[in-house]
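# After the sequence you'll find the predicted model.
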Amino acid sequence: MTIRYEWRSDFDNTALNALHADGFGHPIAQTDWREQVENHSLGWVCAWEEDSLIGFVNVAWDGGVHAFLLDTVVSRHYRSRGVGAALVATAAHEARAAKCEWLHVDFEEHLRSFYFNACGFKETTAGLIAL
């Protein structure tokens, strides 16, 4: 298995919608991911095996020193192989290269070990308002 990780990689909305549905267990949507990331993100990382999109993470930012991980997703068939951690590591590398000083992420409790142990995030105090 040779997987390549590409920063700001070209991708097809149909493929990312299918990956998102597979990874998050919901019906396939018709989200225009290209417009979203091109207009609101520092960048994104795609994981590819040959021509198949098997992983993705969006790196949003505040235009300054804070970057934020969103929509980290790996195809169910490629989980527990280090793909997610490599996506996050690539995102962190590129955010650092863009002079960001902080990389934030929020997540559901079942992903705690992934983000803290596999990716190196540290626990912080944060707040959230459900809108």
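Yep, it's here.

# alpha carbons only for contacts and neighbour counts from here, please
Fine.

# which residues in this protein form helices?
13-24, 33-40, 83-97, 112-113 (DSSP state H).

# Check it against this one:
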Amino acid sequence: MGRVRPVTYTWRGAFTDAEVEALHAEGFGHPPTGSAWWARVNRHSLGWVCARAEGRLVGFVNVAWDGASHAFVLDTVVSSAGRRRGLGTGLVAAAVEGARAGGCEWIHVDFEDHLSGFYLESCGFTPTGAGLIKL
């Protein structure tokens, strides 16, 4: 497994759709869909964080918001070579700082049970009750 340090984290960093699509497909285990990531985040998001090592995109997180005080962490993904090395924690920390600088008072995250240690212990989120409807 290759080394992926040093890593730089950039709030609202530049990326190509192909870069994020490949990383997302790898991280979430689906074939690339050809999504227009750049247009989507520029239209709907407060910001996003790109993690790069030697110029290569190794992590990404999207920060959606309500246009006021609430931000939402979405699509946190790290390349397979970068996992369990602190990249995800760095991504979320940069997302929290970006949301704070953007004037938000709260940042929310939804996650599957197996990710609770990451979000609650490593990233410092507090557990809350939430609801979900699959559409």
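Ah, there it is. Remember, it's a predicted structure, so these values are computed and weren't measured experimentally.

# from the helices of the first structure, which stretch is densest packed?
helix 83-97 (a mean of 20; mean count of other CA atoms under 10 Å).

# Nearest spatial neighbour of the corresponding residue of the first structure for His70 of the second structure, chain-adjacent residues omitted?
Using TM-score structural alignment, the equivalent of His70 of the second structure in the first structure is His66. With sequence-adjacent residues excluded and distances taken as CA to CA, 6 or more residues apart in numbering, His66 of the first structure is closest to Trp102, at 4.9 Å.

# Nearest to the spatial middle of the first structure, which residue is it?
With distances taken as CA atoms, centre = their mean, Val57 lies nearest the centre of the first structure, 1.5 Å away.

# ok, the equivalent of that residue over in the second structure to Thr89 of the second structure distance?
Alignment note (TM-score structural alignment): Val57 of the first structure maps to Val61 of the second structure. Distance of Val61 of the second structure to Thr89 of the second structure, given as CA to CA, to the nearest Å: 11 Å.

# try Ala18 of the second structure
24 Å.

# Equivalent analysis for Gly129 of the second structure, please.
Gly129 of the second structure is 23 Å from Thr89 of the second structure, by CA to CA.

# What of Asp66 of the second structure?
From Asp66 of the second structure to Thr89 of the second structure the distance is 23 Å (CA to CA).

# cool, Trp38 of the second structure as well?
Taking CA to CA, one finds Trp38 of the second structure at 23 Å from Thr89 of the second structure.
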